[in-house]
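> here is a sequence together with a model predicted from it:
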Amino acid sequence: MKSIPHIDMSLYGQDFDAFAQHVGEGYETNGFVALTKHGIDQQLIDNALDISRELFALPEAVKKQYHIPGGGGARGYTPFGTEIAKDAKHVDLKEFWHVGREIDGEPPFPQLTPNVWPQELPEFKAKILKLYDALDALGLRVLEALAVYLKQPRDFFNDKVNLGNSILRPLHYPPIIDEGTPSVRAGAHEDINVLTLLVGSREPGLEVLAKDGSWIPVTIIEGAIICNVGDMLQRLTNGVLPSTTHRVVNPPAPYSHKSRYSIPFFLHFNPDVMITPLESCISEENPQRFEPISSHDYLMERLREIGLVK
């Protein structure tokens, strides 16, 4: 793997079966793909990145007003130096803000808690929710392709993610002052969720672990959205679709002296979905590797491992 495969999303409406094959093979081989011609307006992405820069430029004392102690970082602000990759010795060099699904009326699941919005930036809500909705819809198109690839009905995932506690995470990696720090911007990890879609980050740093044990820098064409398999989808597919280890390394100067901004969207199953390996992914060569577990129980188990839930 020299870089991750690029998937032309315009095939979705032109030749869906070919699209499903491309997506499935890309994920089965790498766990990571880059989505091109995805239909999300670049201006919408730029607006969200620009307002995120303004958010993280707010004074520390202002941002910390939006931190919810004991909330596991589910909504609002999580300060610099809080999150740590599973089994890592040093915290990640980042701060972030979590935006969840907006629900009208009584939420169907207690996990769908109200969002926290910074009063200092009245435009933040509208700009961020537009990106949330666009990435939520794009993720569902990718899941339609994967459903067909996995020999399930095309709409297999629709009622399993429509009320998922999916999270949009504006993310800031500040400039690295101490070049000798043992910490990295994001330690080697796998994502917990179903799919992750990533916008932003034109600076170098993101690397994917190849099957031969080497680290591959992710180089993508301008405007592409990186999309990778998370652990929940790996469990559902009995390991057929791998959740690939990745990291954000500290880049060389001059990049290390600047902030890095990105906005991942973590697409989740509805909290009550039982993640049970699909029969189409179980065989003599690949016997069942995972026990059934509800998506909420699995999420809580993993959040404890990375220090967001005590």
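Cool, got the structure.
> CA only for contacts and neighbour counts going forward, please
Fine.
> contact partners for the closest residue to residue 262 other than its chain neighbours?
Using C-alpha to C-alpha, 6 or more residues apart in numbering and skipping the chain neighbours, the partner closest in space to residue 262 is residue 200 (4.4 Å). By C-alpha atoms under 8 Å, 6 or more residues apart in numbering, the contact set of residue 200 is 45, 49, 261-263.
> most widely separated two among those?
Comparing every pair within those by C-alpha to C-alpha identifies 45 and 261 as the most remote, at 11.9 Å.
> just the strands in the stretch 201-310 of the chain please.
In the stretch 201-310 of the chain, strands defined by DSSP state E, counting those that start in this stretch lie at 206-209, 215-217, 225-229, 246-248, 260-267, 274-275, 293-294, listed in chain order.
> turn the ones you listed into JSON lines, including distance to residue 35.
Below are the strands of the stretch 201-310 of the chain laid out as JSON lines (distance: least, C-alpha to C-alpha, whole Å):
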{"stretch": "strand 206-209", "distance to residue 35": "16"}
{"stretch": "strand 215-217", "distance to residue 35": "17"}
{"stretch": "strand 225-229", "distance to residue 35": "5"}
{"stretch": "strand 246-248", "distance to residue 35": "18"}
{"stretch": "strand 260-267", "distance to residue 35": "14"}
{"stretch": "strand 274-275", "distance to residue 35": "26"}
{"stretch": "strand 293-294", "distance to residue 35": "29"}
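> second structure for comparison follows:
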Amino acid sequence: MSLPNPDTAETFQVPAVDISSYTSERTIAARAETARQLDVACSTVGFIQVLGHGIPADVLVGLSDAVDAFFAMPLHLKKSYIVEGNRGYTPPKSESLSLSLGLESATRMNDFFEAFNVGTEAQSFAGLDLSEDDYGLNVWPDIANFRTNVEKYYVHASRVARTLTTVFADALNLPHDYFEYLTDHSVDVLRMNNYALPEGTVTLDGDLTGMGEHTDFGLVTVLWADQVPGLQVLGREGNWHDVQPIDGALLVNLGDLTARLTNDRWMSTLHRVKPPIIDGTIQRRRSVAFFHDGNIDATIATLPSHLDAADGLAYEPIVVRDHIKAKLAGSQQGKANTAAVREASRVLAASNGYGQA
């Protein structure tokens, strides 16, 4: 599979990798080739167009229907589902994702997306004495078939994420089940995003943005999204590039914890969402992100195979709970994350132009 040089802006693209060799019975050689392609994609771009994921079309239609039904509700009804923690409804302009990187110069609480979150609960893991303070309790809107449709997709997204970590293990020459000890009670969250200005808004104000530049917190993110402009990825050459899913693909990107494991050989790629403005108005865009973040009490340390003899550790070991807490304090509470020095420096060094290539 021929891939572009990631350092050449004109040829930037998100590689497509078919993972059907891991979702069906295939030969060892076929899986080895899939793992090789994924390793190239992870070490050059950090975003992947994943094909062969096996999610049925009717499940994706059900998810789309659920997203549309919830966000079509009046704002005052959606606000009745605001709860503490990383669950429930997030109104527009109540978060600033760039502050999760510690960028004090970022416009505070000016991301215009709205979201609804559900996720794995501590009570899902009987006998482990876990706290809902670390996980969160779901709230479900009173909409016909909403919970059923979302839960059907959640099961498949979880399967895809865990399939990918299996491919990760093979690509990194680790035991096939290496990631199981990091994910057997993983903090997983499904975030449904709606990018549309609030009712009655007809103009952009100041530096209003869809979602500020950020990296994802955990191991891997599985994203279903409309084929609508807006999502941008920061290339290694320092330019922002527009990215849309190709037909039949899910977009997948690595999170901070995978970058830590691989000493940044696999980078947690910075991304953002800019307003897709058409004829002076913002075109609506939807996305649904499944965040596979790892066990809340797991310690993430760089793999011995990825330690650099000259420079030593790129990161100090960190407990998943502490990492997520710091990132959420930035995005949701406006407290700059001072630990995200490496990620913030990449943003500050980047070109700020929209859609540069």
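Now that the structure is in, tell me what you want to look at. Bear in mind the structure is a predicted one, so any value in this text is a computation, not a measurement.
> picking that back up, now the contacts of residue 200 of structure 1 as CSV including neighbour count and distance to residue 216 of structure 1?
Shown next, in CSV, are the contacts of residue 200 of structure 1 (neighbours: other C-alpha atoms under 10 Å; distance: C-alpha to C-alpha, whole Å):
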residue, neighbour count, distance to residue 216 of structure 1
45, 19, 25
49, 23, 25
261, 22, 20
262, 20, 19
263, 24, 21
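> picking up where we left off before, closest one to residue 83 of structure 1 among the strands of the stretch 201-310 of structure 1?
Short answer: strand 246-248, nearest of the strands of the stretch 201-310 of structure 1 by C-alpha to C-alpha, at 13.5 Å.
> just the buried residues of the closest one, please?
For strand 246-248 of structure 1, burial by neighbour count (16 or more other C-alpha atoms under 10 Å) applies to 246-248.
> in the stretch 101-250 of structure 2, which spans are strands?
Under DSSP E, counting those that start in this stretch, the stretch 101-250 of structure 2 gives strands at 114-119, 186-195, 211-214, 220-225, 231-234, 240-242, 250-254.
> wait, which of the ones you listed is closest to residue 130 of structure 2?
strand 186-195 (11.0 Å).
> for residue 13 of structure 2, helix, strand, or coil?
Three-state call for residue 13 of structure 2 (DSSP: H, G, I helix; E, B strand; the rest coil): coil.
> that one maps to what in structure 1?
Counting by TM-score structural alignment, residue 13 of structure 2 corresponds to residue 3 in structure 1.
> tell me who's in contact with its match.
The contact partners of residue 3 of structure 1, by C-alpha under 8 Å, 6+ apart, come to 216-220.
> residue with max distance from the center of structure 2?
Centroid-distance maximum for structure 2: residue 310 at 31.9 Å, with C-alpha atoms, centre = their mean.
> residues touching that one, list them.
Residue 310 of structure 2 touches nothing, counting by C-alpha under 8 Å, 6+ apart.
> could you pull out the helices for the stretch 201-310 of structure 1?
In the stretch 201-310 of structure 1, the helices defined using DSSP state H, counting those that start in this stretch lie at 231-236, 295-305.
> nearest to residue 19 of structure 1, out of the ones you listed?
helix 231-236 (19.0 Å).
> list the helices and strands that closest one packs on?
Helix 231-236 of structure 1 sits against strand 274-275, with contacts defined as 3 or more C-alpha pairs under 8 Å, 6 or more residues apart in numbering; DSSP states H and E.
> try 10 Å this time
Applying 3 or more C-alpha pairs under 10 Å, 6 or more residues apart in numbering; DSSP states H and E, we find helix 231-236 of structure 1 packed against strand 195-200, strand 274-275, strand 293-294, helix 295-305.
> give the aligned range of that helix in structure 2.
Using TM-score structural alignment, helix 231-236 of structure 1 lines up with residues 256-261 of structure 2.
> what do you get for stretch 52-64 of structure 1?
Mapped onto structure 2 using TM-score structural alignment, stretch 52-64 of structure 1 covers residues 67-79.
> what does the matching stretch rub up against?
The contact list for stretch 67-79 of structure 2 (C-alpha atoms under 10 Å, 6 or more residues apart in numbering) reads 61-63, 66, 88-92, 114-116, 141-146, 149-150, 192-194, 196, 198-199, 286-288.
> change it to 7 Å
With C-alpha atoms under 7 Å, 6 or more residues apart in numbering as the test, stretch 67-79 of structure 2 has contacts from 89, 192.
> what residue of structure 2 matches up with residue 139 of structure 1?
So, by TM-score structural alignment, residue 139 of structure 1 is matched to residue 161.
> the lengthiest helix in structure 2: average distance to aligned residues in structure 1?
The longest helix of structure 2 (DSSP state H) is helix 146-171. Mean deviation of helix 146-171 of structure 2 relative to structure 1 after superposition (mean C-alpha distance after the TM-score superposition for structure 1): 0.9 Å.
> quick check: buried residues in that helix?
Buried, per 16+ other C-alpha under 10 Å, within helix 146-171 of structure 2: 146-147, 149-154, 156-158, 160-171.
> again with stretch 44-60 of structure 1
Buried, per 16+ other C-alpha under 10 Å, within stretch 44-60 of structure 1: 45, 47-49, 51-53, 55-56.
> and for stretch 203-210 of structure 1?
Neighbour counts over stretch 203-210 of structure 1 (16+ other C-alpha under 10 Å) mark 204-210 as buried.
> residue 191 of structure 1: which of these is nearest?
residue 208 (12.2 Å).
> the closest one -> structure 2?
In structure 2, residue 208 of structure 1 lines up with residue 233, judged by TM-score structural alignment.
> excluding its backbone neighbours, what's nearest its match?
Of all residues not flanking residue 233 of structure 2 in the chain, residue 271 sits nearest, at 4.4 Å (C-alpha to C-alpha, 6+ apart).
> and residue 22 of structure 2, that one's in a strand?
No. Assigned with three-state DSSP, residue 22 of structure 2 falls outside any strand and is helix.
> who are the neighbours in contact with it?
Residue 22 of structure 2 is in contact with 31, 163, counting by C-alpha under 7 Å, 6+ apart.
> gap between it and residue 36 of structure 2?
Remark: distance between residue 22 of structure 2 and residue 36 of structure 2 (C-alpha to C-alpha, to the nearest Å) = 13 Å.
> do the same with residue 14 of structure 2
Counting by C-alpha to C-alpha - residue 14 of structure 2 and residue 36 of structure 2 are separated by 16 Å.
> more crowded one of the two?
residue 14 (27 against 19; other C-alpha atoms under 10 Å).
> residue 335 of structure 2 against residue 329, yeah?
Yes. The pair residue 335 of structure 2 / residue 329 is scored as a contact, 5.5 Å apart, by C-alpha atoms under 7 Å.
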